[in-house]
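J.: Predicted model, plus sequence, below.
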Amino acid sequence: MSGHGVRRPRGLFRTLIDPSPARLLVLAVSFALALYAGSRLLSEGALEIALWFGGAAVVHDLVLLPAYTLANRGLQALGGRRSADQPAASWTNFVRVPAFLSGLLLLVWFPLILRQVDRYETTTGLAGDVYLERWLLVTAALAAASALWFAATRWYRRARR
């Protein structure tokens, strides 16, 4: 078919990488920055970093993925079936989002949250014993903001009816 309204599929390379000069420049600068950061990062402790990435992949695939999949299925089971008049975004999203953000913060900062701060304190000169309290406060603030947002959306929907 060679009609004017028919769009021909593009090749895989053209789909993945648009060869415009601006995009190529941004891509080249990104690669240069990544190479610079990698060379600085791997100048000390390359083996530790490689072990960290390998361990993180294994822990994610064998521990975290099954854990948050089960948690999500349990949350969906608690939510029950949706009725036709219930909106698409149910209350479960108001639990998922703060839990995800809190878990992400825990994943990124867990050595400091769990107070394994000897190397951190000697390297930066900063105290590392405040991270657990701050993470708990951020988690509580995320949960409170989500609960307020949920209450506001419920109130708004009822007010519109």
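T.: Perfect, thanks for sending it. Residues are numbered from 1 along each chain as shown.
J.: alpha carbons only for contacts and neighbour counts from here, please
T.: Will do.
J.: Next, count neighbours for the nearest residue to Gly128 once chain neighbours are set aside.
T.: The spatial neighbour of Gly128 that comes closest, neighbours along the chain excluded (CA to CA, 6 or more residues apart in numbering), is Val117 at 5.7 Å. Per other CA atoms under 10 Å, the neighbour tally for Val117 reads 17.
J.: take the one below as the second:
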Amino acid sequence: MAAFLRSWRRFYGENPLHLLSVLGCIALSGYVVSLVYTDPSAIWLAVWFLGAVIAHDLVLYPLYALADQPLTISRWARRRYGPERPPRVPAINHIRVPALGSAVLFLIYLPTITGRGEDALRFTSGLSTAGIWDHWLLITAILFLGSAVIYAVRLGVAARRTARDGADV
């Protein structure tokens, strides 16, 4: 069995369960497409999905990979300091996660923020778009504040652990 798994990994590059899960995702996607196929707007759904994939892979991914470079460069620069540096708790994900959450919410609320979706919002919920921009800014501030609090707690725990380990030596 171990020899089979080694040869499988050499041939496929991953565990057989990976292939099984990918095939399951494809089957689930096929089922969803079969449900939507009878809808007359299914062609526009496919066009939208294809456009979203192209926009993400060719436009958005290079942009946020480029925006992530200062974070990774600063992390690389911090590793070059001597042993007297403060406890190491990487801050990179404490910046990435709220930024990603804020960006996703901005894309979701973009029609209402720009005022183009006011008719649809008023029809579906009875609300107006007044204050949507302020709410998005507030949610963004809360995401970054929560991430900063979690980072501060992690720094405190790391400093306490470093002090304790230094006292034991």
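T.: Nice, thanks for sending it over. Here the structure is a predicted model, which means the values were calculated and not measured.
J.: what TM-score comes out when they're superposed?
T.: With the length set by TM-score structural alignment, normalised by the length of the first structure, the two chains reach a TM-score of 0.68; 146 aligned residues with a CA RMSD of 3.4 Å.
J.: my guess is the residue nearest to Gly128 of the first structure meets Thr123, correct?
T.: No: with the criterion set as CA atoms under 8 Å, Val117 of the first structure and Thr123 do not qualify as a contacting pair; they are 9.8 Å apart.
J.: quick one on the thing from earlier: and the gap between the residue nearest to Gly128 of the first structure and Ser83 of the first structure?
T.: 50 Å (CA to CA, to the nearest Å).
J.: Isn't Ala127 of the first structure up against Gln116?
T.: No: between Ala127 of the first structure and Gln116 no contact is recorded; they are 11.4 Å apart, counting by CA under 8 Å.
J.: Spell out the residue ranges of the helices in the second structure.
T.: Per DSSP state H, the second structure has helices spanning 2-12, 16-36, 42-54, 61-78, 92-114, 118-125, 132-168. These are given in chain order.
J.: hang on, Leu106 of the first structure packs against Ile113?
T.: Yes: under the criterion of CA under 8 Å, Leu106 of the first structure is in contact with Ile113, at a separation of 7.2 Å.
J.: Spit out the residues that contact those two alike.
T.: Taking CA atoms under 8 Å, 6 or more residues apart in numbering as the criterion, Leu106 of the first structure and Ile113 both touch Trp135.
J.: Show me what Arg79 of the second structure lines up with in the first structure.
T.: Structural alignment (TM-score structural alignment) places Arg79 of the second structure against Arg82 in the first structure.
J.: residues contacting its match?
T.: Listed by CA under 8 Å, 6+ apart, Arg82 of the first structure has no contact partners.
J.: on that earlier part again, next, format the helices of the second structure as CSV and append mean neighbour count.
T.: Supplementary listing: the helices of the second structure in CSV, determined by neighbours: other CA atoms under 10 Å:
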stretch, mean neighbour count
helix 2-12, 11
helix 16-36, 12
helix 42-54, 13
helix 61-78, 12
helix 92-114, 15
helix 118-125, 13
helix 132-168, 14
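J.: I'd like the distance from the residue nearest the centre of the first structure to Arg161 of the first structure, if you could.
T.: Residue closest to the mean C-alpha point of the first structure, counted by CA atoms, centre = their mean, is Leu104 at 5.8 Å. Using CA to CA, one gets 37 Å for the distance from Leu104 of the first structure to Arg161 of the first structure.
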